[in-house]
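Novice: All I have is the shape, not the residue letters:
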């Protein structure tokens, strides 16, 4: 009879241990799922921001309503429903000798950085074109690209590299890319005529 009581007590203890282990595993699983959901929420707006460089033919420029403008520049798409802030557009290289990131562009000095990047306080949703009339990236052996650094509406700082990768910045893009304040606002050409500029 004493054995039966001991066995029953040991069984009860083992059942409690098994339940505690199961609760701990489920809690860890829930925490991992929540972290993935939080990361997806964090990237929701930033994942909808894109930029790429182009040299437009006269026909393409006319079709886009950009006739008479300098036709080398960066196309920017803010496909989210909210504006982005502290936007720095850098004309860098996908391949070739020269800067491949905004940080490398800044390292070449203020004269080069000011020529091959533009800044906007706010970029509304929509499709935009920004011309770079004084850029020098037209060498045949190079392939230009557009990099965009910005703050999303939740004030999280991001950069979309020319490779397409999206990276979170540890500081405001204006600070990360050594933008002097006050700065001249870059002119945007609205490619969505039904949207407000």
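Specialist: In hand now; what should we look at? This one's a predicted model, so the numbers in the text were calculated from it and none came from an experiment.
Novice: CA only for contacts and neighbour counts going forward, please
Specialist: OK.
Novice: in this protein, which helix has the most residues?
Specialist: When every helix of the chain is counted residue by residue (DSSP state H), the longest turns out to be helix 2-43.
Novice: Past that one, which element shows up next along the chain?
Specialist: Helices and strands here follow DSSP states H and E; after helix 2-43, the next one along the chain is strand 49-55.
Novice: Next, the angle from the longest strand along the chain to strand 49-55.
Specialist: Longest strand in the chain, counting residues (DSSP state E): strand 84-95. Interaxial angle, strand 84-95 versus strand 49-55 (axes from the mean of the first three to the mean of the last three CA atoms, to 10 degrees): 50 degrees.
Novice: which other residues reach stretch 74-88?
Specialist: Defining contact as CA atoms under 8 Å, 6 or more residues apart in numbering, one finds that stretch 74-88 is touched by 45, 48-54, 89, 91, 117-132, 145-146, 148-153, 172-174.
Novice: can you pull the buried residues of it?
Specialist: Neighbour counts using 16 or more other CA atoms under 10 Å place 74-80, 83-88 of stretch 74-88 among the buried residues.
Novice: now it, how far from the chain's geometric center?
Specialist: On the basis of CA atoms, centre = their mean, to the nearest Å, stretch 74-88 is displaced by 9 Å from the centre of the chain it belongs to.
Novice: now the closest residue to residue 170 other than its chain neighbours: how far from residue 124?
Specialist: Of all residues beyond its chain neighbours, the one nearest residue 170 is residue 157 (7.0 Å), with distances taken as CA to CA, 6 or more residues apart in numbering. In this structure, residue 157 lies at 16 Å from residue 124, with CA to CA, to the nearest Å as the measure.
Novice: want to compare, so here's the second one:
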């Protein structure tokens, strides 16, 4: 009986140890489950933060580009004819509607002939060191731009886009720009 009792006690201990091992296994499984859940949640949060950071960087880059273009976008031109009494002069109107001057402005327009009367139109190639805010008329007859105080003397040439000018200049931050003959503004390289 003593032997049976020892065997019974031993078996009780085996059962207790088995229960403890099972409980430990269940505890380990539960802990692993929560670790996997936590890792998955952390990864999701990290991905979300990374996506948010990328979106913020893109917004910041767009805002900086808009800021960079703000002055340059306010400098533009169109072909025009200036009436000075009985004389008419073919040229290009340049407007700097920004609050600051632009620098190293080069204006180029090809020669050609008018569509209506076949009147020769001379090429324009001019460079000015500083162009303050305002409206100016560039033509072959004057080496420097003429300020335009009375727009009534200007007649835009709207039927012939060949006489649009190419503009190259630097804004007040020294960034180089080009406005091509179709009017598209690009940062120069």
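Specialist: Noted; the coordinates are in hand. Note that this is a predicted model, so its numbers are computed, not measured.
Novice: Regarding residue 6 of structure 2, what is its secondary structure?
Specialist: helix (DSSP: H, G, I helix; E, B strand; the rest coil).
Novice: Give the burial count for it, as a bare number.
Specialist: For residue 6 of structure 2, the neighbour count with other CA atoms under 10 Å is 11.
Novice: Can you tell me the residue that sits opposite it in structure 1?
Specialist: Counting by TM-score structural alignment, residue 6 of structure 2 corresponds to no residue in structure 1 and stays unaligned.
Novice: got it, and residue 183 of structure 2?
Specialist: In structure 1, the residue paired with residue 183 of structure 2 according to TM-score structural alignment is residue 164.
Novice: re earlier: more neighbours: which of residue 157 and residue 124 of structure 1?
Specialist: The residue with the greater number of neighbours, taking residue 157 of structure 1 and residue 124 and applying other CA under 10 Å, is residue 157; the counts read 24 against 18.
Novice: That one against residue 174, yeah?
Specialist: No. Under the contact definition of CA atoms under 8 Å, residue 157 of structure 1 does not touch residue 174, with a separation of 9.8 Å.
Novice: can you tell me how far residue 53 of structure 2 sits from residue 64 of structure 2?
Specialist: Taking CA to CA as the criterion, residue 53 of structure 2 is separated from residue 64 of structure 2 by 16 Å.
Novice: rewinding a little: centre of the chain versus the longest strand of structure 1, how much separation?
Specialist: Averaged over its C-alpha atoms, strand 84-95 of structure 1 has a centre that lies 10 Å from its chain's centre (CA atoms, centre = their mean).
Novice: Is the match of residue 183 of structure 2 in a helix, a strand, or coil?
Specialist: Using three-state DSSP, the secondary structure recorded for residue 164 of structure 1 is coil.
Novice: Now do it against residue 128 of structure 1, distance only.
Specialist: 18 Å.
Novice: Between those two, point out the one with more neighbours.
Specialist: When neighbours are counted by other CA under 10 Å, residue 128 comes out ahead of the other of residue 164 of structure 1 and residue 128, with 20 against 13.
Novice: how about that one, what's its partner in structure 2?
Specialist: Structural alignment places residue 128 of structure 1 opposite residue 136 in structure 2 (criterion: TM-score structural alignment).
Novice: got it, and residue 48 of structure 1?
Specialist: With TM-score structural alignment as the criterion, the equivalent of residue 48 of structure 1 in structure 2 is residue 74.
Novice: Same question for residue 23 of structure 1.
Specialist: With TM-score structural alignment as the criterion, residue 23 of structure 1 pairs with residue 49.
Novice: And for residue 90 of structure 1?
Specialist: Aligned partner of residue 90 of structure 1 by TM-score structural alignment: residue 108.
Novice: Run a quick neighbour tally on that match.
Specialist: The number of residues packed around residue 108 of structure 2, counting by other CA under 10 Å, is 20.
Novice: what residues are up against it?
Specialist: Residue 108 of structure 2 makes contacts with 123, 124, 125, 126, 165, 166, 167, as judged by CA under 8 Å, 6+ apart.
Novice: Which of these are retained in structure 1?
Specialist: Counting by both residues aligned by TM-score structural alignment, their matches' CA atoms under 8 Å, the contacts of residue 108 of structure 2 that remain in contact in structure 1 are 124, 125, 126, 165, 166, 167.
Novice: most neighbours, which of those residues?
Specialist: Taking other CA under 10 Å as the neighbour criterion, residue 165 ranks highest of those with 28 neighbours.
Novice: what's the mean gap between the longest helix of structure 1 and the aligned bit of structure 2?
Specialist: Its aligned residues in structure 2 lie a mean 1.0 Å from helix 2-43 of structure 1 after superposition (mean CA distance after the TM-score superposition for structure 1).
Novice: helices or strands up against the helix or strand containing residue 158 of structure 1?
Specialist: Assigned by DSSP H and E, residue 158 of structure 1 belongs to strand 157-160. For strand 157-160 of structure 1, the packing partners by 3 or more CA pairs under 8 Å, 6 or more residues apart in numbering; DSSP states H and E come out as strand 49-55, strand 143-151, strand 166-168, helix 173-176.
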